[in-house]
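Asks: Need coordinates for the following:
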Amino acid sequence: MEIRDAHFPGRAPVDAYGDGGFRFAQMSHRGSLLCVPSGIYGWNLADPSEFSLDAFATVFEEQADIEVLLIGTGTDLRPIPAELKERFREAGILADPMATGAAVRTFNVLLSENRAVAAALLAVD
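Replies: Here you go, the predicted model:
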């Protein structure tokens, strides 16, 4: 049996969040998500303390197509590490941390406006 990393090859709004996961494109996913121009990926992070340059490697690989990165930090707003904030600035990406619910809503609006947006969303219960 072949097990693949979760990946949806396209851009789609997030229809719902909570109970430890998300719904989008008539599918559901348990766990966190990384939504970038190349698609929506399962993201193996559960807490903002896990934010690192490696955790955002996919974002940096696609930085030419991303102007805004919304970072859903769970139920509460949590700051991102200074090193990570500086790396986003160097890449020309405006990284905006916020609670996951706010990040989902803002992502959907910017996506509907066809903006160069990405989202890193920690799952919430």
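
Asks: When you work out contacts or count neighbours from here on, use the C-alpha atoms and nothing else.
Replies: Will do.

Asks: what about Glu86, is that helix, strand or coil?
Replies: Put simply, Glu86 is helix when judged by DSSP: H, G, I helix; E, B strand; the rest coil.

Asks: Please apply the same query to Ser49.
Replies: helix.

Asks: The structure of the following sequence is requested for comparison with the preceding one:
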Amino acid sequence: MTWEAGQGHYPYQAVIDAYGDGGFRFAEMSHRGSVMSLPTGMYAWDVDAAAGITLQSLSRALEAADALDVLLIGTGPDIAAISPDIRPAFREKGVIIEAVSTGSAVRTYNVLLAENRAVGAALISVAKAR
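Replies: Purely as a prediction, here's the structure:
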């Protein structure tokens, strides 16, 4: 099953089995484009570059902040700066923000999820896994 960006929502949070080639694999599905994982499920995320990471594009995660301790932001193939208004908005809700490359975010997300931690991730898709 392939799930295209903008189409939908998978109702459970899932381990990410693979990333690269412009998408992600999880729950025996393939998703093209960026993805946001929250305790309420996996969502298509309409962000394709670090410049698109804004408080507005993270609004779904901010709405879920009561169920999160950590939000990992995968900024693409490299670490990139995020808007300075993001961290304080999440800190006010008690959520730690970690902005790292998408590969690092995926690996950390999977470990924290396996530990049953209250973790979310907003991940920009990348062409090549590293």
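
Asks: What's Asp5 of structure 1 aligned with over in structure 2?
Replies: In structure 2, Asp5 of structure 1 lines up with Gln7, judged by TM-score structural alignment.

Asks: Was I right to think its match contacts Ala44?
Replies: Yes: contact criterion C-alpha atoms under 8 Å: Gln7 of structure 2 and Ala44 qualify, at 6.9 Å.

Asks: Comparing these two, which residue is more hemmed in?
Replies: Between Gln7 of structure 2 and Ala44, counted using other C-alpha atoms under 10 Å, the more crowded position is Ala44 (22 against 10).

Asks: Enumerate every residue touching the closest residue to the more buried one other than its chain neighbours.
Replies: Nearest non-adjacent residue to Ala44 of structure 2, counting by C-alpha to C-alpha, 6 or more residues apart in numbering: Val35, 4.7 Å away. Contact partners of Val35 of structure 2, counting by C-alpha atoms under 8 Å, 6 or more residues apart in numbering, are 24, 42-46, 122-125.

Asks: repeat that for 10 Å
Replies: Neighbouring residues of Val35 of structure 2 by C-alpha atoms under 10 Å, 6 or more residues apart in numbering: 5-6, 9, 23-24, 42-48, 74, 121-125.
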